[in-house]
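Participant: this one's structure only:
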């Protein structure tokens, strides 16, 4: 059997707010299907969907997105005003650089080069 990823779904408290953060970062038009479900179709990427759940985020994500950018430090600076949070410092090695971030609801992602 061969399967294809249709969408990546984030559990969250505010689907409408979180979809706007990710649409601003990756592109695409945010869509609020209901008060409990929003999504965005970023160019050249799978749909990201956001569903309201009653519980808050309690631990580190077991899965995260690596978002390729020209300069992780500058990209981090650019999204801080959108509610993102920088986690630790910029890491650079022979493979490139990355900056760990959290979106407005605490979901980890990384800005990466390389």
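Facilitator: Everything's here; your move. This one's a predicted model, so the numbers in the text were calculated from it and none came from an experiment. Numbers count the residues shown, from 1 in each chain.

Participant: please make it C-alpha for all contacts and neighbour counts, starting now.
Facilitator: Noted.

Participant: packing partners for the lengthiest strand in the chain?
Facilitator: When the chain is parsed with DSSP state E, its longest strand is strand 85-93. Judged by 3 or more CA pairs under 8 Å, 6 or more residues apart in numbering; DSSP states H and E, strand 85-93 is in contact with helix 72-79, strand 96-102.

Participant: swap in 6 Å and give it another go.
Facilitator: Packing contacts for strand 85-93, counted by 3 or more CA pairs under 6 Å, 6 or more residues apart in numbering; DSSP states H and E, involve strand 96-102.

Participant: got the angle for the very next helix or strand once past the strand it packs on vs strand 96-102?
Facilitator: If you walk from strand 96-102 toward the C-terminus, the next helix or strand you reach (DSSP states H and E) is strand 108-112. On the basis of axes from the mean of the first three to the mean of the last three CA atoms, to 10 degrees, strand 108-112 is oriented at 150 degrees to strand 96-102.

Participant: please compare the first structure with the one that follows:
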């Protein structure tokens, strides 16, 4: 099927665009570029653009999903083929300010771990496999 358009950006609302862009730059690479005081762009090494937009009165999504809302959107990151890779990535994102939301006690049951970024958006570190 022919496409209608090409995905340009994934945009996350947040209270501090530059701080959140720096967080994701440490996770996925790239350098944040302030295009406007309320808009920061992070071009990832693979060419995808994550953008961060100032949202006055920002309220983070609830996780797990609340009855009255949803998580809106979340990002999945491949951490590597082995749980040791995910363990190492987990330590790094926690040191950057992420918050653990879900970690299965039985790693065979799930291939991902769920975190919240510093602004509260859920994201996953996934085991490639």
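Facilitator: Structure's in. What do you need? The structure presented is a predicted model; accordingly, all values stated were derived computationally and were not measured.

Participant: against structure 1, where does stretch 16-26 of structure 2 fall?
Facilitator: Mapped onto structure 1 using TM-score structural alignment, stretch 16-26 of structure 2 spans residues 14-24.

Participant: contact partners of the matching stretch?
Facilitator: Here stretch 14-24 of structure 1 makes contact (CA atoms under 6 Å, 6 or more residues apart in numbering) with 30, 37-38, 50-52.

Participant: excluding its backbone neighbours, what's nearest residue 75 of structure 2?
Facilitator: Spatially, and ignoring its direct neighbours in sequence, residue 75 of structure 2 is nearest to residue 123 (4.7 Å; CA to CA, 6 or more residues apart in numbering).

Participant: list the contacts for that neighbour?
Facilitator: 74-76, 114-115.

Participant: so how far is residue 48 of structure 2 from the counterpart of residue 68 of structure 1 in structure 2?
Facilitator: Taking TM-score structural alignment, residue 68 of structure 1 has residue 78 as its aligned residue in structure 2. According to CA to CA, to the nearest Å, residue 78 of structure 2 stands 15 Å off from residue 48 of structure 2.

Participant: do residue 72 of structure 2 as well
Facilitator: For residue 72 of structure 2, the distance to residue 48 of structure 2 - CA to CA - is 20 Å.

Participant: could you do residue 5 of structure 2 as well?
Facilitator: Distance, residue 5 of structure 2 to residue 48 of structure 2, by CA to CA: 15 Å.

Participant: could you give the angle of the longest helix that structure 1 contains to helix 72-79?
Facilitator: The longest helix of structure 1 (DSSP state H) is helix 15-26. Orientation check (the same axes, to 10 degrees): helix 15-26 of structure 1 against helix 72-79 gives 140 degrees.

Participant: show me how far helix 15-26 of structure 1 is from its chain's centre.
Facilitator: Helix 15-26 of structure 1 has its C-alpha centroid displaced from the chain centroid by 8 Å (CA atoms, centre = their mean, to the nearest Å).
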